[in-house]
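Coordinates for the following, if possible.
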Amino acid sequence: MTILVIAEHDNQTLKPATLNTIGAAAIVATLTNQPVHVFVAGYGAKPVAQAAAKLAGVEKVLLADGPPLADGLAENIEATLIGIAQDYSHILAPATAYGKNVAPRIAARLDVAQISDIVSVVGADTFERPIYAGNAIAMVRSRDPVKVITVRATAFDPVATEGGSASIDMISVAADAGGSQFVSREVTKLDRPELTSAHVVVSGGRGLGSGEHYRSVLEPLADKLDAAMGASRAAVDAGYAPNDFQIGQTGKIVAPELYIAVGISGAIQHLAGMKDSKIIVAINKDEEAPIFSVADYGLVGDLFDCVPALLGELDALR
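Next up is the predicted model:
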């Protein structure tokens, strides 16, 4: 038996979360002495397969390339993958919108229980995953013949993008399942790093008071640090920032090298999405704010004074 990783991509490049997912698969491979294969489903996706073949630790890339897979419809990916699923002991996907869409369908077709959002590999059949908004860790053991797993990317190191020499095998594409139809896609294009893979994140909360303040206060700091911009759910609900900036239990999970929380009180739902950041800096005028319980550095004060002062200090260092 072998380990299979479902690659997330845009038909041209691999998404960073795939590298972390392969990192998790590599741990399972070490414990079971099994090889790692990568499944690439798309249309005109040969560049993705070639990039996957270079990844460290990958033995084989399975490329399913055809029009039914062009838009990443989960029904069609499942229909193609299910034909080879029984050949694998573990099937892993990133715990992103893409992976969460595909993995449950595979688990249902195989009649196995999905293991969601793992943060640690304890054994070949035992994994850890957060529950209660990250306030507790559950250890889950599966006796299913095929383990279908989604992986929290921020919990695992990515594999190297060079050094591998995997073979690429073509597999047949199943006919269009007909259960859904691609209508359109709206892609947000930013000049900043992608939020879930950025090394630095500057995030704002309700304390900023308005969308105008969100932009005028945070954008100069993010520009200075080459950072991605994020927001708490309260800020998103208030219209200060777009929905895809939301960090937390119901938003994106991030773990950058540096996370700067500005005007964020630190509700448990937000902490669940960022508390694994390497260094957390909090700026808030309420010294009792929960955000300070996870912060490595805390600055109590008016953010409208503190952030410009911080920018001034950064300018002085340049």
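
going forward, measure contacts and count neighbours with C-alpha atoms only.
OK.

Residue 265 is in contact with residue 290, correct?
Yes - counting by Cα atoms under 8 Å, residue 290 does reach residue 265; the two are 6.0 Å apart.

quick one: which of those two has more around it?
residue 265 (26 against 15; other Cα atoms under 10 Å).

quick one: the more buried one from residue 190, how far?
For residue 265, the distance to residue 190 equals 27 Å [Cα to Cα, to the nearest Å].

coming back round to it: now do the shared contacts for residue 290 and residue 265.
Residues touching both residue 290 and residue 265 (Cα atoms under 8 Å, 6 or more residues apart in numbering): none.

Residue 130 is in contact with residue 140, isn't it?
No - with contact defined as Cα under 8 Å, residue 130 does not count as touching residue 140 (10.5 Å).

which one of the two has more residues nearby?
A count of neighbours by other Cα under 10 Å puts residue 130 above the other of residue 130 and residue 140, at 18 against 15.

For that one, which three-state class applies?
Here residue 130 is recorded as strand under DSSP: H, G, I helix; E, B strand; the rest coil.

ok, it - contacts?
Going by Cα under 8 Å, 6+ apart, residue 130 touches 117, 118, 119, 136, 137, 138.

residues touching the second one, list them.
Neighbouring residues of residue 118 by Cα under 8 Å, 6+ apart: 127, 128, 129, 130, 149, 150, 151, 152.

go again using 7 Å as the cut-off
Taking Cα atoms under 7 Å, 6 or more residues apart in numbering as the criterion, residue 118 is in contact with 127, 128, 129, 150, 151, 152.

what residues are up against the residue nearest to it when sequence neighbours are not counted?
Spatial nearest neighbour of residue 118, chain neighbours left out: residue 129 (4.4 Å); criterion: Cα to Cα, 6 or more residues apart in numbering. Residues near residue 129 by Cα under 7 Å, 6+ apart: 117, 118, 119, 137, 138, 139.

Following up with a second sequence; could you model it the same way so I can compare the two?
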Amino acid sequence: MKTLVLVEHEGGQLKDATLSAVTAAAKLGEVHLLVAGQGVGGVAEQAAKIAGVGKVHVADDAAYAHGLAENVAPLVAGLMEGHDAFLAPATTTGKNIAPRVAALLDVMQISDIISVESDDTFTRPIYAGNAIATVQSSDAKKVITVRGTAFDKAPREGGSGTVEAVGATGDKGLSSFVGQEVAHSERPELTSAKIIVSGGRALGSGEAFHQYIEPLADKLGAAVGASRAAVDAGYVPNDYQVGQTGKIVAPEVYIAVGISGAIQHLAGMKDSKTIVAINKDEDAPIFQVADIGLVGDLFKIVPELTEKL
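The predicted structure is shown next:
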């Protein structure tokens, strides 16, 4: 099989989510990558160095400058004439583009896979990860999104893929880029961080979140996350949310502070290597998945922990 993997990139840098998708694609057969954007020569060079990559298709055109799915999807659909499967990371970008590709090809999409069983059979979580479905597709062309935390990242070095320019399909005029507001942070990106400190509704306010969670995260060089309850309460922005409707993470260490552990939240972090829970309720569900549990008042425990680090 020949697979085509969507390369996610930002600011001239290839994003880690692509590396996990490459690992999944390698289980299906020959791996080709697609780099779409404007002025993406540097990204294409990075992509060609990824271990296991055979070819990098580069579509360098103003129509792809902002990654609008309405423009990228027809490009992918055209390239699928020479490929058997299209894989995209199960990120905001991937989940925006893949369904449109599936519609253009008139095939089903297989979403959020966590393993490749064979050329046509995959597994994916359902019911917030409480059950695993095995999905078999008879479609001639496969359209798949990949859960990054379920696959190892392909090495960024060691590959020697060839770079090939492909013709642009142009601006379809279905959408336009108006602007963006980007929140810059010195902390690691949530989905690629090795350590994450997350806060829940028990913190009581955004001020408390900044006072207790952020100093601990800074001491550990960690990313900051939050439960949906904390986000809904307005303590922190939406992009901090970890969970089924937020970001799926699997860091080396996940510290849950004042988070009860609703199914929705557990679905986004239970694959973490080591889970540390701090909660005053000893019956909180979070303790069922925690490797280390500390029952007590977070307003006393967290400052003490931060001070001793």
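
hmm, back to that, matching the residue nearest to residue 118 of the first structure against the second structure, which residue comes up?
Structural alignment (TM-score structural alignment) places residue 129 of the first structure against residue 124 in the second structure.

Any of the contacts of residue 130 of the first structure buried? List them.
117, 118, 119, 137 (16 or more other Cα atoms under 10 Å).

measure stretch 296-306 of the first structure end to end?
This stretch, stretch 296-306 of the first structure, spans 17 Å end to end (Cα to Cα).

Ok, stretch 71-85 of the second structure next?
This stretch, stretch 71-85 of the second structure, spans 19 Å end to end (Cα to Cα).

Show where the host helix or strand of residue 93 of the second structure falls in the first structure, residue numbers please.
In the assignment (DSSP states H and E), residue 93 of the second structure maps to helix 92-105. Taken onto the first structure by TM-score structural alignment, helix 92-105 of the second structure occupies residues 97-110 there.

what does the matching stretch rub up against?
So stretch 97-110 of the first structure is contacted by 8, 74, 78, 82, 93, 113, 114, 148, 150 (Cα under 7 Å, 6+ apart).

again with stretch 191-211 of the second structure
With contact meaning Cα under 7 Å, 6+ apart, stretch 191-211 of the second structure is reached by 16, 213, 217, 222-227, 229-230, 235-236, 247-249, 251-259.

now it: which residue numbers in the first structure?
Taken onto the first structure by TM-score structural alignment, stretch 191-211 of the second structure occupies residues 196-216 there.

can you pull the buried residues of that stretch?
196-208, 210-211, 214-215.

Also stretch 294-304 of the first structure?
294, 295, 298, 299, 302, 303.

Dump the residues you listed into a markdown table; add distance to residue 47 of the first structure and secondary structure as well.
Formatted as a markdown table, those follow (distance: Cα to Cα, whole Å; DSSP: H, G, I helix; E, B strand; the rest coil):
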| residue | distance to residue 47 of the first structure | secondary structure |
| --- | --- | --- |
| 294 | 41 | coil |
| 295 | 41 | coil |
| 298 | 45 | strand |
| 299 | 47 | strand |
| 302 | 49 | coil |
| 303 | 46 | helix |
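
distance from the helix holding residue 93 of the second structure to the first structure after superposition?
Helix 92-105 of the second structure: mean distance to aligned residues in the first structure after superposition is 0.5 Å, counting by mean Cα distance after the TM-score superposition for the first structure.

which is the next helix or strand following that helix?
strand 109-113.

how far off helix 92-105 does that next one point, in degrees?
Counting by axes from the mean of the first three to the mean of the last three Cα atoms, to 10 degrees, strand 109-113 of the second structure lies at 150 degrees to helix 92-105.

helices and strands around whatever helix or strand comes next after strand 109-113 of the second structure, which ones?
Per DSSP H and E, the first helix or strand lying C-terminal to strand 109-113 of the second structure is strand 115-116. Applying 3 or more Cα pairs under 7 Å, 6 or more residues apart in numbering; DSSP states H and E, we find strand 115-116 of the second structure packed against strand 121-126.

what's the next helix or strand after the strand it packs on in contact with?
Counting by DSSP H and E, the next helix or strand C-terminal to strand 121-126 of the second structure is strand 131-136. For strand 131-136 of the second structure, contacts defined as Cα under 7 Å, 6+ apart pick out 120, 121, 122, 123, 124, 125, 126.

Check stretch 143-162 of the second structure too.
Stretch 143-162 of the second structure is contacted by residues 17, 19-24, 48-56, 85-90, 94, 98, 102, 109-114, 249-250 when judged by Cα under 7 Å, 6+ apart.

Identify the residue of the first structure aligned to residue 36 of the second structure.
Residue 36 of the second structure maps onto residue 41 in the first structure, by TM-score structural alignment.

now do residue 277 of the second structure
Using TM-score structural alignment, the partner of residue 277 of the second structure in the first structure is residue 282.

so which strand or helix has its match?
Counting by DSSP H and E, the element that carries residue 282 of the first structure is strand 279-284.

what's the mean gap between that strand and the aligned bit of the second structure?
For strand 279-284 of the first structure, the mean deviation from the second structure after alignment is 0.2 Å (mean Cα distance after the TM-score superposition for the first structure).

mind checking which helix or strand residue 251 of the second structure is in?
Per DSSP H and E, there is no helix or strand for residue 251 of the second structure.

Grab the nearest non-local neighbour of it.
Nearest residue to residue 251 of the second structure in three dimensions, chain neighbours excluded: residue 194, at 4.6 Å (Cα to Cα, 6+ apart).

Buried residues, the lengthiest helix in the first structure. List them.
For the first structure, the longest helix by residue count, based on DSSP state H, is helix 16-32. Neighbour-count burial for helix 16-32 of the first structure flags 16-29, 32 (criterion: 16+ other Cα under 10 Å).

ditto for stretch 153-172 of the first structure
Using 16+ other Cα under 10 Å as the test for burial, stretch 153-172 of the first structure gives 153, 154, 155, 156, 158, 159, 164, 165, 166, 167, 168, 171.
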